[in-house]
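1. sequence first, predicted coordinates after that:
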Amino acid sequence: MNNIKTDFSIKDLENLSGIKAHTIRIWEKRYNLLQPKRTDTNIRYYSLSSLQKLLNISYLNNNGLKISKIAKLEEEEIPIAVREIASRGKIEHHAINAFKLSMLNFDQALFYNTYNSLLEEKTFRDIFYDIFIPVLNDLGLLWQTNTISPAHEHFLSIHFKQKILLNIEKLQSLEPHPDKETFVLFLPDNEIHDIGLLFINYELLSRGYHTIFLGESIPIESLKDLLKFFDKISFVSYFTVKPETDELLSYINTLHENIITETDNRFMVLGNQLNNIELNNLPNQIFAFTSIKELVKNF
């Protein structure tokens, strides 16, 4: 069972706030901004309230307030200053911090209040690109450095996924344009990270395409069933952790041989795993992309 994380090392604070540990120590010493606790072996650690304060300080500092001025604010004045700046300017950084705090506290109310505030100024598409993607990128680092547990990651991922599904549902009652091609979206065997693929499905539906979302862990052999129903298919997949690096080219060649060759079909793929192979010599009708935005431009 995962325990809720309430104590943080200075490295955790660096990973979560983006402020270097060296800078945090200077702010402690010079301005007394944080008061770390000490273990029996004299190792400093920080409370959840200290993390929240540091995230607010980071937001104020990134919005032009000098650290010397922030240090003069009373404790209760810091979050007020954050809200004031967020209300009259860009709110991306504030929202990203709020989502992180909602994750660390398992605070659903904070998540939904933050999301609903964003909707007052942004479209769902903008929220995904400007807020969700940076947060998801941060989750990767936080996971690798053991700053968060699987429970934290799943909490935030599920809530992001719910918002994507809600917006997909609004589009699914619309008839696709009859002249638009069919897209089949799937993840390879043992790949379960579907947030990016779900958003691509949203983008396709919003443009009037016919989509078939198959989701997680679909064997190549199962994709053959689609060939009986459609003359031309654009297959889309997202390689986040699977296939393994030493299996990537074999997987792509097998898919090409079984699904693409001697057809008008194509295969469009993106994801971190593609960084591990040379992409210049991919088989015909197979296209790799570095981001969702780049892929969407081709629709």
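-> Looks like it came in fine.

2. alpha carbons only for contacts and neighbour counts from here, please
-> Will do.

3. residue 282 and residue 268: what is the separation?
-> Counting by Cα to Cα, to the nearest Å, the separation of residue 282 from residue 268 is 11 Å.

4. again, but for residue 103
-> 32 Å.

5. quick one: the helices in this structure?
-> 10-17, 21-31, 48-62, 67-71, 77-88, 92-105, 108-119, 124-127, 133-144, 150-172, 195-206, 220-223, 248-255, 292-296 (DSSP state H).

6. what packs against the second one?
-> Under the contact criterion of 3 or more Cα pairs under 8 Å, 6 or more residues apart in numbering; DSSP states H and E, helix 21-31 touches helix 10-17.

7. got a list of contacts for the helix it packs on?
-> 19-21, 24, 44-46, 51, 54-55, 58, 100, 138, 141-142, 145, 147 (Cα atoms under 8 Å, 6 or more residues apart in numbering).

8. which residue is nearest the middle of the protein?
-> residue 136 (2.3 Å; Cα atoms, centre = their mean).

9. distance check, it against residue 100.
-> 10 Å.

10. how about residue 78?
-> Relative to residue 100, and taking Cα to Cα, residue 78 is found at 18 Å.

11. quick one: stretch 286-296 to chain centroid distance?
-> 16 Å (Cα atoms, centre = their mean, to the nearest Å).

12. in that stretch, what counts as buried?
-> 286, 287, 288, 289, 292, 295 (16 or more other Cα atoms under 10 Å).

13. which of those sits closest to residue 274?
-> residue 288 (7.9 Å; Cα to Cα).

14. spatially nearest residue to that closest one (excluding sequence neighbours)?
-> residue 269 (5.0 Å; Cα to Cα, 6 or more residues apart in numbering).

15. next, count neighbours for the one you found.
-> As a burial measure, residue 269 scores 22 neighbours (other Cα atoms under 10 Å).

16. hold the first one in mind and look at this next one:
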Amino acid sequence: MSDTHLNPAVLAPDEGIYPIREVSRLTGVNAVTLRAWQRRYGLIQPARTEKGHRLYSEQDIRQIGEILSWLERGVSIGQVKGLLSEPQSQQVNDHWQQTFEQLGQAVLALHQRKVEALLNELLASYPFELVRSRVLQPLVAQLLGLWRERPDGALLQQVWLGWLQTRFARHLIEQEKGQPVTLVSWGQVGPLDLIWCGYELVSQGYEVQLLGAVDPKTAALLEGRAATPWLVLLGAGLGKQELSADWPAGTCLLGELGGLYDPDWLATRDWQPTLASWLSTQRLTDRRPENSPSQGSSVRERRAP
């Protein structure tokens, strides 16, 4: 199929042929990773237009869902192709645990080049949501506890938390134009959680205005200057008086720590437990029902909590 050239102008809407940007929105796998799956691993061979642009079918989108399922189970991307054709043909190891241990050893050794190379490989080959939840968050948790375990623990924590923040903030500084959104935190969140939310939003085509820690009173002062909608990463430690304040219209609260608060209060503020679940609702909202491929949209619906 990779050698097939099609003219998108003559395709019927129900033929299920979608450009790479749309496939990225449907599945949550960014365009860089989709290209890597094709070129490096022989996965997902889309058709091409006469100008060489990739066009994906609904079958391709379903296969992306299968690939994500294997990756979630701990399979490395290099093993997936064989498992798609013969699911029982290979022994499956926990790729994520092995990767975490390898990265942790490089961190303790202060081997910055190796950490950068490992991280670049992960970000190019896997969806960021998986990299964050399976490797980065456990790594930060380990760093935060090092001061109790090692004499140099506080120094290692300082060095690597700063390095990681700079690494992901760079992506926000270099972002291209996209759908605008303002991203802030409210309450006590992890040291890199907000940066990671911004990174994932940029990867999904959003133009992120990152303001840091903001409360509703400050947000009201910025109405008309800050982009809408507002996305608020909800943290711990907020009291009843703080929770009674109102955010700008269209604001969405998100984050697992929202589970600490009253469910009825959360329901009135469009709370989503994860950024992935918010992105999933946006994909469904942004697409017209007649053009929405049932199998494609279900990929992320299945994965979102």
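-> Everything's here; your move. The structure presented is a predicted model; accordingly, all values stated were derived computationally and were not measured.

17. tell me how they score on TM after superposing.
-> In this superposition the chains share a TM-score of 0.51, using TM-score structural alignment, normalised by the length of the first structure; 191 aligned residues with a Cα RMSD of 3.6 Å.

18. coming back round to it: residue 103 and residue 268 of the first structure: who's more crowded?
-> Between residue 103 of the first structure and residue 268, residue 103 has the larger neighbour count (other Cα under 10 Å), namely 22 against 17.

19. could you identify the buried members of the contacts of helix 10-17 of the first structure?
-> Looks like the contacts of helix 10-17 of the first structure have 19, 21, 24, 45-46, 51, 54-55, 58, 100, 138, 142, 147 buried, using 16+ other Cα under 10 Å.

20. report the two of these separated the most.
-> Of all pairs in these, the most separated under Cα to Cα is 45 and 138 at 21.4 Å.

21. ok, back up a step: can you convert the helices of the first structure into CSV and add a column each for distance to residue 274 of the first structure?
-> Formatted as CSV, these follow (distance: least, Cα to Cα, whole Å):
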stretch, distance to residue 274 of the first structure
helix 10-17, 25
helix 21-31, 32
helix 48-62, 33
helix 67-71, 41
helix 77-88, 37
helix 92-105, 27
helix 108-119, 31
helix 124-127, 25
helix 133-144, 16
helix 150-172, 22
helix 195-206, 15
helix 220-223, 18
helix 248-255, 8
helix 292-296, 14
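
22. compare those helices and give me the one nearest residue 231 of the first structure.
-> helix 220-223 (13.5 Å).

23. and that closest one, which stretch of the second structure?
-> Using TM-score structural alignment, helix 220-223 of the first structure lines up with residues 216-219 of the second structure.

24. and that stretch against the first structure, how far off on average?
-> Once superposed with the first structure, the aligned residues differ from stretch 216-219 of the second structure by a mean of 2.2 Å; criterion: mean Cα distance after the TM-score superposition for the first structure.

25. buried residues, that stretch. List them.
-> For stretch 216-219 of the second structure, by 16+ other Cα under 10 Å, it's 216, 219.

26. same deal with stretch 72-88 of the second structure?
-> 72, 74, 75, 76, 77, 79, 80, 81, 83.

27. any idea which helix or strand carries the last one?
-> Residue 83 of the second structure is part of helix 77-85 when elements are defined by DSSP states H and E.

28. next, the angle from that helix to helix 95-108.
-> 180 degrees (axes from the mean of the first three to the mean of the last three Cα atoms, to 10 degrees).

29. what is the neighbour count of residue 284 of the first structure?
-> Using other Cα under 10 Å: residue 284 of the first structure sits among 11 other residues.

30. any idea how far it is from residue 276 of the first structure?
-> Applying Cα to Cα to residue 284 of the first structure and residue 276 of the first structure gives a distance of 20 Å.

31. ditto for residue 299 of the first structure
-> 26 Å.

32. ditto for residue 163 of the first structure
-> Residue 163 of the first structure is 31 Å from residue 276 of the first structure, by Cα to Cα.

33. okay, those two: which has more neighbours?
-> residue 163 (15 against 11).

34. which ones are touching the residue nearest to residue 288 of the first structure?
-> Contacts of residue 269 of the first structure by Cα under 8 Å, 6+ apart are 236, 237, 238, 239, 286, 287, 288, 289.

35. who's in contact with the closest residue to the fourth one other than its chain neighbours?
-> Same thing as residue 239 of the first structure. In space, and not counting its chain neighbours, residue 239 of the first structure is closest to residue 271: 4.5 Å by Cα to Cα, 6+ apart. Going by Cα under 8 Å, 6+ apart, residue 271 of the first structure touches 238, 239, 240, 289, 290, 291.

36. measure residue 271 of the first structure to residue 277 of the first structure for me?
-> For residue 271 of the first structure relative to residue 277 of the first structure (Cα to Cα), the value is 12 Å.
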